[in-house]
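1. Here's my sequence, what's the structure:
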Amino acid sequence: MIRSAEVEEYGVGGHAVAGLVAPSRGGSELTLQQARLAPGAATPEHRHDREELVVLASGVLEVACGEKTQRVLPGDVAILPAGTCHQLVNVAHEEAVMLLVGGAGARSFCRDGRELPTPPWLR
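-> So this is what the prediction gives:
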């Protein structure tokens, strides 16, 4: 059992992320994060070595994945293939809240190929 009161939230730029399921919390195959993205904010463009799912709970996102950009509405699921650069942009006037599902131990990279350090909420 993972109690929400025990989960620390980390601020990163215009968004905040809480690691709900990660190896340190007993997740051996998957990670689950809750993320909040401020109005007008965007994640840095990046890619992972494993597939990632974005489940939007509230707000409106534009998700750029590879050469394609799509609008994501509450209840929608964006599937981000492994190795494909992507970016999430909050295009609404309200905070976007989402769940992110990924593979435990996934590695992340900048567009230029530099590996990013594993953030504390995924350890």
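
2. CA only for contacts and neighbour counts going forward, please
-> Fine.

3. I'd assumed W121 was in a strand, is it?
-> No. Counting by DSSP: H, G, I helix; E, B strand; the rest coil, W121 falls outside a strand, being helix.

4. and it, what is it in contact with?
-> E8, Y10, V17, A18, G19, L20, A22, Q33 (Cα atoms under 8 Å, 6 or more residues apart in numbering).

5. again with R71
-> Per Cα under 8 Å, 6+ apart, neighbours of R71: V60, L61, E62, V63.

6. One more pass at 6 Å, please.
-> L61, E62 (Cα atoms under 6 Å, 6 or more residues apart in numbering).

7. and for comparison, fold this next one:
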Amino acid sequence: MHVITPDLARTTTTPNAVVTSLATPALGSTALTSWQVRMRPGAAGPLHTMDKEQIHVVTAGSLTISIGDRTETVTAGSALIVPAGAERRVQAGDEGLEALVSMPAGGQVTVPGEAPRPLPWAQ
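-> Okay, here's the model as predicted:
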């Protein structure tokens, strides 16, 4: 059993979000990864693709996600399942966003024009 306390969690700040690792291989998980993401109002991530399914549980604010020609807004208390291989863009709502995200360990992200790479907060 592993208990991840705030002093053991790792935080990564990007131009779009603050991401706190909760369960990763480096923190003792062997099969799953989980992290908290916080985005300021209107912040948007880059267009990207994950090679593993992800589950986003919005805990505060809202998240708008665009996949192809479909756009959905997910509000606090709702879950979003994003299939592997779906090229997507995410944006925080006017009130910002807090969410818990999980996916299988070993996932890689691809941004157009770049080579696939692991997410730092999922390692």
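
8. Neighbour-wise, give me the winner out of the contacts of W121 of the first structure.
-> G19 (24 neighbours; other Cα atoms under 10 Å).

9. Quickly find the element holding the aligned residue in the second structure for that residue.
-> Under the alignment by TM-score structural alignment, G19 of the first structure pairs with S21 in the second structure. Assigned by DSSP states H and E, S21 of the second structure belongs to strand 18-23.

10. Determine the set of other helices and strands touching that strand.
-> strand 10-13, strand 32-39 (3 or more Cα pairs under 6 Å, 6 or more residues apart in numbering; DSSP states H and E).

11. Report the mean deviation for it after fitting onto the first structure.
-> Here strand 18-23 of the second structure, set against the first structure after superposition, deviates by a mean of 0.6 Å using mean Cα distance after the TM-score superposition for the first structure.

12. now that strand, how far from the chain's geometric center?
-> 9 Å (Cα atoms, centre = their mean, to the nearest Å).

13. Any figure for the gap between the residue nearest the centre of the first structure and D112 of the first structure?
-> Centroid check for the first structure by Cα atoms, centre = their mean gives L100 as the closest residue, at 4.6 Å. Distance of L100 of the first structure to D112 of the first structure, computed by Cα to Cα, to the nearest Å: 23 Å.

14. before we move on, back to that, confirm that the residue nearest to the centre of the first structure sits in a strand.
-> Yes. Assessed by three-state DSSP, L100 of the first structure belongs to a strand.

15. Can you give me the end-to-end span of stretch 111-123 of the second structure?
-> Distance between the two ends of stretch 111-123 of the second structure: 18 Å, counting by Cα to Cα.

16. buried residues in stretch 5-21 of the second structure?
-> R10, T11, N16, A17, V19, T20, S21 (16 or more other Cα atoms under 10 Å).

17. So of these, which two are at opposite extremes in space?
-> Within those, R10 and N16 form the most distant pair, 16.9 Å apart (Cα to Cα).

18. Now tabulate the buried residues of stretch 5-21 of the second structure in TSV and tack on distance to A86 of the second structure.
-> Formatted as TSV, these follow (distance: Cα to Cα, whole Å):
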residue	distance to A86 of the second structure
R10	27
T11	26
N16	20
A17	21
V19	21
T20	23
S21	23
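
19. Please consider this matter closed, and thank you.
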